[in-house]
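1. 3D, please:
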Amino acid sequence: MTVQPNPDSDPITEPRADASSRYFNRELSWLAFNRRVLEEACNTAHPLLERLRFLSISGSNLDEFFMTRVAGLIGQQIQGIAQRSPDGRTPKQQLAAIVEAGDALVDSQQGVWRDLVTALDAQGIRIVDGDRMPPDVASWLATYFREQLFPILTPQALDPAHPFPFIPNGGLSVIFDLVRLSDREPIRELVLLPSGVSRFVRVPGDEPHFLTIEEVIKRFSHQLFPGYEVKASAAFRILRDSDIELEEEAEDLFLYFRSAIKRRRRGRVIRLEMENGIVPDLEQVLKEELGGAQALLTETGGFLGIGDLAQLVEVERPDLRFPPYSARFPERIREFGGDCFAAIRAKDIIVHHPYESFDVVLEFLKQAAADPDVVAIKQTLYRAGKQSAVINALIAAAEAGKSVTAVVELKARFDEEQNLLWASALERAGVQVVYGFIDWKTHAKISMVVRREGAGFRSYCHFGTGNYHPVTARIYTDLSFFTADPRLGRDAAAVFNYVTGYVEPDSLELLSISPRGLRRRLMQLIDGEIAHALAGRPAAIWAKMNSLVDPAIIEKLYEASNAGVEIDLIVRGICCLRPGVPEMSARIRVRSIVGRFLEHSRIWAFADGEDLPNDGAKLFLSSADWMPRNFDRRVEFMLPVLNETVHDQVLDQVMVANLLDSEQSWELQPDGSYVRVDPGAKPFNLHRYFMTNPSLSGRGAASGRRGSVPTLSLTRRRRPIG
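-> Modelled structure (predicted):
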């Protein structure tokens, strides 16, 4: 079925003549974010292995960027699409800038790695040079190679009778130039490193010493190629186009994605990374066989595949990692004997992850599955992880005879394969599995439980800013909102009907959703602040999100700034808005927070005629970032926070703490650079604050005691208008 055109589509379609002075480029802004992640690897306030973790994250982030965003631009260039980005650049111009900034970032990663190698060595964690090794270790390594590696390695000759083999995405390989000793005949061989084998080999000893697997293969190449002399060798790695383009005529999404995932593994080579110092002959053959006309080629002067360094982070040195943190279970649930439904029925609850345990979400679903009075469960699933208690709860509910509906989003990038597996498991258990719209992703995180109570039914809902993923819930900061408000129950039911049956809601009582009006509602809220400013009343906007890209929203924020609205934005990643420019964005401030946890929640506050924070401020939670895709091509929600306690926690605690943070924050400058916030005489770390201070909502009755939670205060001086 074809859905109706979106009446809320972005009204800005063509770049303005002055676009480059009004917007930052999306892709370059993302690279700037990943540089901030890399900077945390240099932050000596972090334990050493956590610094290594940040380095590995920056590497895996960059890989995904090339496999998706850069692949898309290369695809546009191949197809001759000259559509300009909002900042006025063609795909070719963007690619040129990306290559320059990306190569500089890779160089920085290698420099950080060299520094960390020295620091790790000082702690007894060593990356061993295979040529300088004690005899006993060398003997052990020879045995390891012979018994563990040799049986799974398959050298492949490269000659007219043996064409260059397929290299999988992310695959690391070693190419050899050999000479046969018997007749000096040259031969070229390729060894693909098995994907299931660890990148690092730990050698025996009291202290953790490692060799890379490619180093081991090179060291024992004489055993792989007996009777041959190695003239040259080099490791290399490729990244392929990993985006899945959805064809409108796809009638069966399940079958389409199952085949599309197989095609992705063989996608166009986007980036070829070669070991530094590779001899010209080997470099030439790799370029001819793998490079192609569009592939981006680079020599890496250090470690190939920075993301693989995550394997070293788990070495047995807890003194070099963050102290373990155990999330709290919300006291309000405990006050009702652990009965989630009784606690939610009494009062709306907000749970702040990862400081408060994701177990409360799992318990909500488990109790629903086991409760004989529960008749129906409806659940959206965007990313659920590989070991998902959420899936198990839904299966248990279906097997108990309840009506269970699961909206499984097959288009969740890099989770498509896992979601296909979950969909099959759910269907086998009797769950009604729905894949939603062909053109749009269902990104809203909603769970709805319908329970028989008395002579009727009551709906209990969970709305989340993050995924139903128990692993990321331990490292992403997100909000879980539980409610039995019948208005939100009716709205949630309407959203599910929209996704499962394409039944467009006539009207919603409290929720706003995309792609049916969310951008328009935001515009109205910003217009409200503009009206307050023009009338001489206090006017302010606080907004927290992951990315800010949408040109229409950016232009409206510029208008608000010029009208006198004070705007504070917390944008962790991409930000295309240019702040602090006179006569355009002088009243807009943007900061990015990068620290122990990944800031992921979306919170928006509008002052409504008084200084923020205030009890009457219009406050919203959402699953959406301010990007065209979230407004135009995804099903998202925006939920007003009406409960006083929840309102206080989210606005006066969460938002104020984000604005107060001075240890993990960066400020975006008008020229696009980011500058660390000066921690000052009294540094404040929002992650540490919430790790040590329970939330208002989660504390239950304890929150009423004076001084139970330290008060946060933020003073903003309003600038005169004009």
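2. C-alpha from now on. contacts and neighbour counts both.
-> OK.
3. Next, the contact list for the nearest residue in space to K411 that is not next to it in sequence, please.
-> Excluding the flanking residues, the one nearest K411 by Cα to Cα, 6 or more residues apart in numbering is K441, at 6.4 Å. By Cα atoms under 8 Å, 6 or more residues apart in numbering, K441 lies in contact with 409, 411-412, 633-635.
4. Closest one of those residues to T44?
-> A412 (35.5 Å; Cα to Cα).
5. If I follow the layout properly, the closest one ends up in contact with A384?
-> No: counting by Cα atoms under 8 Å, A412 stays clear of A384, with 10.3 Å between them.
6. out of the two, which sits in the more crowded spot?
-> Relative neighbour count places A384 above the other of A412 and A384, with 22 against 17, counting by other Cα atoms under 10 Å.
7. What about the residue lying closest to that one once chain neighbours are set aside, how many residues nearby?
-> In this structure, A384 finds its nearest non-sequential neighbour in H469, 4.4 Å apart by Cα to Cα, 6+ apart. When counting by other Cα under 10 Å, one arrives at 19 neighbours for H469.
8. one more, for comparison:
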Amino acid sequence: MPDLNDSSLYLNRELSWLKFNTRVLAQSMKKELPLFERLKFLAIYATNLDEFYMIRVAGLKQLFSAGVIETGADQKTPLDQLREIRAYLASEKEVIQSSYEEIVADLEKENLYIKNYHELGPVLARQANDYFFSNILPVIVPIAVNATHPFPHLNNLSFSLAVKLQDGESEEEGNYKYGMIRIPRVLPRFFQAGENTYVPIESIVKKHVEEIFPGYRLIASAAFRVTRNADMVIEEEEADDFMMIMEQGLKLRRKGAFVRLNIEEGADPDILEFLNSHMQIFFKDIYTYKIPLNLGALWQIVGNKDFSHLALPPYNPKVLPPFDSNESVFKVIDKGDVLLFHPYESFDPVLKLIKEASKDPKVISIRMTLYRVEKNSQIVQALIDAANEGKQVTAVVELKARFDEENNLHWAKALEQAGAHVVYGITGFKVHAKIAQVIRQEEDGKLKFYMHLSTGNYNGATAKVYTDTSFFTCKEDFAKDGTTFFHILSGFSKYKKLQTLSMSPTQIKPKVVSLIHNEAKFGAEGRIIVKMNSLVDPDVIQALYEASMAGVQIDIIARGICCLRPGVAGVSETIRVKSIVGKYLEHARIFYFKNAEPTTTFISSADWMPRNLERRLELMTPIFDKALQQKLFEILQLQLNDNALSWNLGSNGDYTQAVSSDEKSINNHTILEDYMNKIYKAQKKDSTHRAEKLVKRLFKES
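-> Predicted coordinates:
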């Protein structure tokens, strides 16, 4: 019997995540993709990497400083991980630069240019000069650093130009002055000169340094960008006013320790020494680039509507049967459970449920969890309207939703002012469950409960680009559990358990492990297909190894991190792992266990990670309706067959891109778009029966 605690059976979490981001970067190099799509993936890669350094690398540095030795099932020390991360990112730097340069060269063939100031012709240079004096000079902050001017505070991800100056009247070398020019976030990353040329702001500022520091001569300059530790540790037990503590935490985030410096390649060594004498960043966390810093800002160029032909054609999510009529959303749910797959099916029915509930005089209560909502959220506005109308509104606003804290604080205050009861999560846990409950008084005076359970956030913006499942029901078993769950959130309850739904941190992990063990009893007749963002939890991985050793065929679709090592002789020979990276961000969690009773199929807000299973309040929802089970199963089958967007994980921990070769190329994103368009056309031709049939049998007639 193999030792399933052997560290060699587990891939490192951080390195697995880096390989996911490499798969994102690989999309930017796909010649078959339109140029704006390739730019988008460069922007996503860079933004992902910022967060990785702010949270994961910062955390490893803290563990190392605290003397922590082991951190996971792979038994790598924090120092081991930091060394491997730095080596990995150093080797990837050339790929980022070559991808960017290749895309820029191809954009020039389309008459779209990204140029530094010194590359501009006279006409565009004059435009850039005018822009400098009218828009840049009034808002930039020139900073001298000397005995009477201390080194300034630099906010996380702030962008500046460091300068080395000399007295303009002095002919002698030396006696240099050092300073910097802060480039505020209110300025766009690029100045658009003419209709088709983008100029990095720092190259315009560099041209005018001597006007910013009059009387001094510019000797050298270098654009740089800093990254700070952005994780927040909130001492909840000591917090009388949790909202106040969160606001203080957000301010402290701006002052976290420096963890990375990005600086332009070829920077004067004196400038680098000047900066790092104040920031004290480990030299291997200093990255030099010959391309513009902050590639996350490339969205500005992608947004140019005059070049929309360089992007993929937009897909408009469809409102399909049974939500395609003008019938009340409550009547639709009364007829039977409904399951949607976003973004192919529109998020509008979710919005309609809350909006209709806010206006319906028979609705007496609305309860919702809010984890990440957009800035102009129609859902939150509907909750505010409902509270203003005197309805009982309970909103669980998770203030600890990382990088959405400020937005959530804003909405929490607005809801409170409207009279809603706002719960700021649970002490020691994040509330990551996605659930809404509408309580409506029927004609006979009885209360009826309408439930919505999802794998994604109540966010209309991300619902257009994230794939997620969305489940509507008014079945009594779900209603009872929904009520219990909200009571747990708003009151005191140590021992409550749900009966139909499963809740973490007490129920989901034992349930998942039990379902895996159950399949193992059936040996080669066992079958598991699971789809999630990340697989990390060592107990769940051990259960999967045991099932594989029993002969169970297991397929795992894990977009991001996977710490399980597939294909190991005698341990995981029957396990296959794939990752799908493409136009849409794969966010749904769908679990299929062939021999489970009373249902084979589940959706969940939780990934199989310790944080989701042990430190968050999450929900796992069983799907009992046979047609909806079939719909989810066919989604899983389609993604397993995908050979256009897929990467397969090998036993060595490396991912290789799936190759279609002589086979038909199967891109699950475009197939689903086409299929939903087909249903929509059938619906428009007044063939409601045909449309409903297509919805129920998702791919059989595709």
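9. just to revisit the earlier point, give the aligned equivalent of the residue nearest to K411 of structure 1 in structure 2.
-> Superposed on structure 2 with TM-score structural alignment, K441 of structure 1 falls opposite K430.
10. do R688 of structure 1 as well
-> Using TM-score structural alignment, R688 of structure 1 pairs with T670 in structure 2.
11. ok, back up a step: now the buried members of the contacts of K441 of structure 1.
-> By neighbour count, with 16 or more other Cα atoms under 10 Å, the contacts of K441 of structure 1 hold 409, 411-412, 633-635 as buried.
12. tell me the SS of the equivalent of P160 of structure 1 over in structure 2?
-> By TM-score structural alignment, P160 of structure 1 lines up with A147 in structure 2. Here A147 of structure 2 is recorded as coil under DSSP: H, G, I helix; E, B strand; the rest coil.
13. Please work out how many residues are found near A147 of structure 2.
-> 7.
14. Whichever residue in structure 1 pairs up with V363 of structure 2: what's it in contact with?
-> Counting by TM-score structural alignment, V363 of structure 2 corresponds to V374 in structure 1. By Cα under 8 Å, 6+ apart, the residues touching V374 of structure 1 are 368, 402, 449-452.
15. Next: K93 of structure 2.
-> Contacts of K93 of structure 2 (Cα under 8 Å, 6+ apart): Y289.
16. tell me which element it falls in.
-> In the assignment (DSSP states H and E), K93 of structure 2 maps to helix 78-109.
17. That helix: which residues count as buried?
-> 78-79, 81-82, 85-86, 89-90, 95-96, 99-100, 103-104, 107.
18. Nearest to N196 of structure 2, out of the residues you listed: which one, please.
-> For the buried residues of helix 78-109 of structure 2, the nearest to N196 of structure 2 is L107 (10.1 Å; Cα to Cα).
19. Quick check: the aligned residue for the closest one in structure 1?
-> Under TM-score structural alignment, L107 of structure 2 pairs with L120 in structure 1.
20. For A119 of structure 1, see how far away the closest residue in space to that match that isn't next to it in sequence is.
-> Excluding its sequence neighbours, the residue lying closest to L120 of structure 1 (Cα to Cα, 6+ apart) is R126, at 6.4 Å. Between R126 of structure 1 and A119 of structure 1 the computed distance is 9 Å (Cα to Cα, to the nearest Å).
21. The stretch 601-702 of structure 2: helices as residue ranges?
-> Secondary structure of the stretch 601-702 of structure 2, counting by DSSP state H, counting those that start in this stretch: helices at 610-614, 626-641, 668-684, 688-696.
22. and A297 of structure 2, which of these is closest to it?
-> helix 668-684 (25.7 Å).
23. chain center to that closest one: distance?
-> 26 Å (Cα atoms, centre = their mean, to the nearest Å).
24. what's the answer for stretch 130-146 of structure 1, then?
-> Using Cα atoms, centre = their mean, the offset of stretch 130-146 of structure 1 from its chain centre is 40 Å.
25. same check, this time on stretch 158-169 of structure 1
-> Taking mean C-alpha positions (Cα atoms, centre = their mean), stretch 158-169 of structure 1 and its chain are 35 Å apart.
26. Pull out the buried positions in it.
-> Judged by neighbour count (16+ other Cα under 10 Å), stretch 158-169 of structure 1 contains these buried residues: 158, 164, 167-169.
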